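Asks: I would like the atomic coordinates for the input below:
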Amino acid sequence: MSLRLSTVILPVGRWHGGGRDQWLRAEQLGFHTAYTYDHLSWRSFRDGPWFGAVPTLTAAAAATERLRLGTLVTSPNFRHPVTLAKELISLDDISGGRITLGIGAGGNGFDATALGQEAWTPRERADRFAEFVPLLDRLLTEDAVTSGGTFYAADEARNIPGCVQRPRLPFAVAATGPRGLKLAAAHGQAWVTTGDPKLFETGTPEQSLEALRGQIEKLGKACAEIGRDAGAMEKILLTGFTPERNTLLASVDAFVDFAGRHRELGFTEIVIHAPIAGSDFAADEAVFEKIATDGLAQLGA
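Replies: Model prediction:
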């Protein structure tokens, strides 16, 4: 598979105050996909502007023509499969079939308690995710679904006419543990990782590469268990959470070196954050645009 370059546009700007221009720029720069985070708020942005993912993607779908769009990632923290399916089918229709659903188990961030609930344990998050994904898969592929589970249920939930993309829009499943990797193997058209969080602060690039190699090997085993060829599965690396996070967008050469090493591991898509001044994702806009237009060409991808 060839290597693709995508971006993440965090939903922090007003649509009519520059937000729309960012999505148009992503299309003009030639990114394969422009994603956004599906959170209610996120880390250092908690006390500033933060807009909803689905309305933002809907507006982006109406403003763009070719750019794929998606979440990176949606989680069960504040979503229910029945209502999410209806929104996704609508979004896929509005975009003309350009939506990818990045989906993960969620974490202990602000989303975990914003609805007034206690934060779930890692085991409960995994249990919920294991029920959430298969039900969502059914809801996006069947006209009517009735299902009863421990955490989620559907009673004759109608989803006509279904997705523009058939049999449904693609899932990009974020997972590193054994249960999540099994879900990725069974339901994902793509697999997503941010690397090994234990290496974020003090790890080396070499250690990160080795950890990612181990994750890919585990994904391969999960696919083999159900008779699936993991080599045909898209593998997405969301950057910004590995030891190279402060140098990745420093120059085109730095990006090309990073992308080349990760392509050798088997990654088919690299995702970089659109710069946000004064944040953890601050970067030189000119370098970012140069990477978008010339980075993969220099790599020969």
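Asks: CA atoms for contacts and neighbours, from now on please.
Replies: Noted.
Asks: hmm, who's touching stretch 21-40?
Replies: Stretch 21-40 is contacted from outside by 4-11, 50-54, 57, 60, 63-64, 66-75, 110-111, 114, 289, 292-293, using CA atoms under 8 Å, 6 or more residues apart in numbering.
Asks: The residue nearest to the spatial centre of the chain - nearest residue in space that isn't next to it in sequence?
Replies: Nearest to the mean C-alpha position of the chain, by CA atoms, centre = their mean, lies L72 at 2.4 Å. Using CA to CA, 6 or more residues apart in numbering and skipping the chain neighbours, the partner closest in space to L72 is G102 (4.7 Å).
Asks: want to put them side by side, so please do this one too:
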Amino acid sequence: MVVAMRLSTVILPIHRWSEGRKVWQRAEELGFHAAYTYDHLAWRTFRDGPWFGAVPTLTAAAAATDRIRLGTLVTSPNFRHPVTLAKDLITLDDVSDGRITLGIGAGGDGFDATTLRRSDEEPWTPRERADHFEEFVPLLDQLLREPSVSYEGTFYSANEARNIPGCVQRPRLPFAVAATGPRGMRLAARYGQAWVTTGDPKLYGTGTPEQSAEAIRGQVTRVSAACESIGRDAAELDKILLTGFTPGDPLQSLDAFVDFAGTHFALGITEIVIHDPIPDSDFAADEKVFERIATEALDQLRR
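Replies: Got it, this is the predicted structure:
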């Protein structure tokens, strides 16, 4: 059994705050390790419905909770700049009294990739997204650690960017780096306090749970090798699985989730993240089952 077994949730930013406050407070009351939210301008089937900003949502959540960790899953360079993001994160870390984790990834090809671009402008290719990410992460790391940063890169610049007083968490708030390719895994190994996966997307529609588990085993092996290649103990890197994108339905019952979680903890995953249920969506689930998973699953696994 792995040393760390954590269970967290992700709350999509779809709720007006009069209702959203209760959802975030319930996550804390249920005992989740962390509550994350998506950082997108719009997302998939939710595009034509309510969708609020991640940073203001997390700020409000920080003021409405006391203990639970908070963060993004994930922020990307698609519409963020390291300088302005660093200022927001330092503020969030202060408001939350050091409870923020930044989930960060290279981004995808959805609405975030096109919203800020002209109609005749092509979105970044996967290689271009990886190129931006490779510069974005080290610069953001520097901005969050140092009071003043000047930098001239291929994609980003900072001219005496001031970040005083810095993060509450020292030397900076933790990064959870989402990556499945070698370049992203190297960034996770060097800069991450955690690594994030959603599994192998090619298996979601047609694969089996067994094939998915084997793919995740391979990912854990590769990110561990990336750590070892720079002399880092791979056990220092938390390994987070965001569920909802692998074959099967682990939220159909408490027993189904315990089986799913046990399999993945045995693979080296240290934190599993489940979606707060959303009726009539891909994340629909029985509320009572969700609450039982939150309050009973880890105890069953530890026994």
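Asks: Next, the mean deviation of the one helix or strand the residue nearest to the centre of the first structure maps to compared to the second structure.
Replies: Assigned by DSSP states H and E, L72 of the first structure falls within strand 68-74. On superposition with the second structure, the mean distance recorded for strand 68-74 of the first structure (mean CA distance after the TM-score superposition for the first structure) is 0.2 Å.
Asks: picking that back up, identify those among the contacts of stretch 21-40 of the first structure that sit within helices.
Replies: A53, V54, L57, A60, A63, E289 (DSSP state H).
Asks: Any idea how many residues pack against the fifth one?
Replies: If I follow you right, that is A63 of the first structure. 15 (other CA atoms under 10 Å).
Asks: Contact partners for it?
Replies: Contacts for A63 of the first structure (CA under 8 Å, 6+ apart) come out as R20, W23, L24.
Asks: ok, now which ones touch A274 of the first structure?
Replies: With contact set as CA under 8 Å, 6+ apart, A274 of the first structure has these partners: T7, V8, I9, L10, F281, F288.
Asks: can you redo these as JSON lines with distance to L140 of the first structure and neighbour count?
Replies: Formatted as JSON lines, the contacts of A274 of the first structure follow (distance: CA to CA, whole Å; neighbours: other CA atoms under 10 Å):
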{"residue": "T7", "distance to L140 of the first structure": "26", "neighbour count": "23"}
{"residue": "V8", "distance to L140 of the first structure": "25", "neighbour count": "23"}
{"residue": "I9", "distance to L140 of the first structure": "26", "neighbour count": "19"}
{"residue": "L10", "distance to L140 of the first structure": "26", "neighbour count": "25"}
{"residue": "F281", "distance to L140 of the first structure": "34", "neighbour count": "17"}
{"residue": "F288", "distance to L140 of the first structure": "36", "neighbour count": "21"}
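Asks: Now for these: which two are most distant?
Replies: L10 and F288 (15.2 Å; CA to CA).
Asks: What lines up with R162 of the second structure in the first structure?
Replies: Here R162 of the second structure is matched to R158 in the first structure, going by TM-score structural alignment.
Asks: Identify the residue nearest that match in space, chain neighbours excluded?
Replies: Spatially, and ignoring its direct neighbours in sequence, R158 of the first structure is nearest to A144 (4.5 Å; CA to CA, 6+ apart).
Asks: from what I can see the one you found touches A157, true?
Replies: Yes: in this structure, A144 of the first structure is within contact of A157 by CA atoms under 8 Å, at 5.3 Å.
Asks: which of these two has more neighbours?
Replies: Remark: of A144 of the first structure and A157, A157 carries more neighbours, 18 against 15, as counted by other CA under 10 Å.
Asks: re earlier: residues near the match of R162 of the second structure, how many?
Replies: By the criterion of other CA under 10 Å, R158 of the first structure has 18 neighbours.
Asks: A184 of the first structure: how many residues sit nearby?
Replies: Neighbour count for A184 of the first structure, taken as other CA under 10 Å: 27.
Asks: Actually, A250 of the first structure.
Replies: Neighbours around A250 of the first structure, by other CA under 10 Å: 15.
Asks: What separates the first and last residues of stretch 64-84 of the second structure, distance-wise?
Replies: Using CA to CA, to the nearest Å, the end-to-end distance of stretch 64-84 of the second structure comes to 24 Å.
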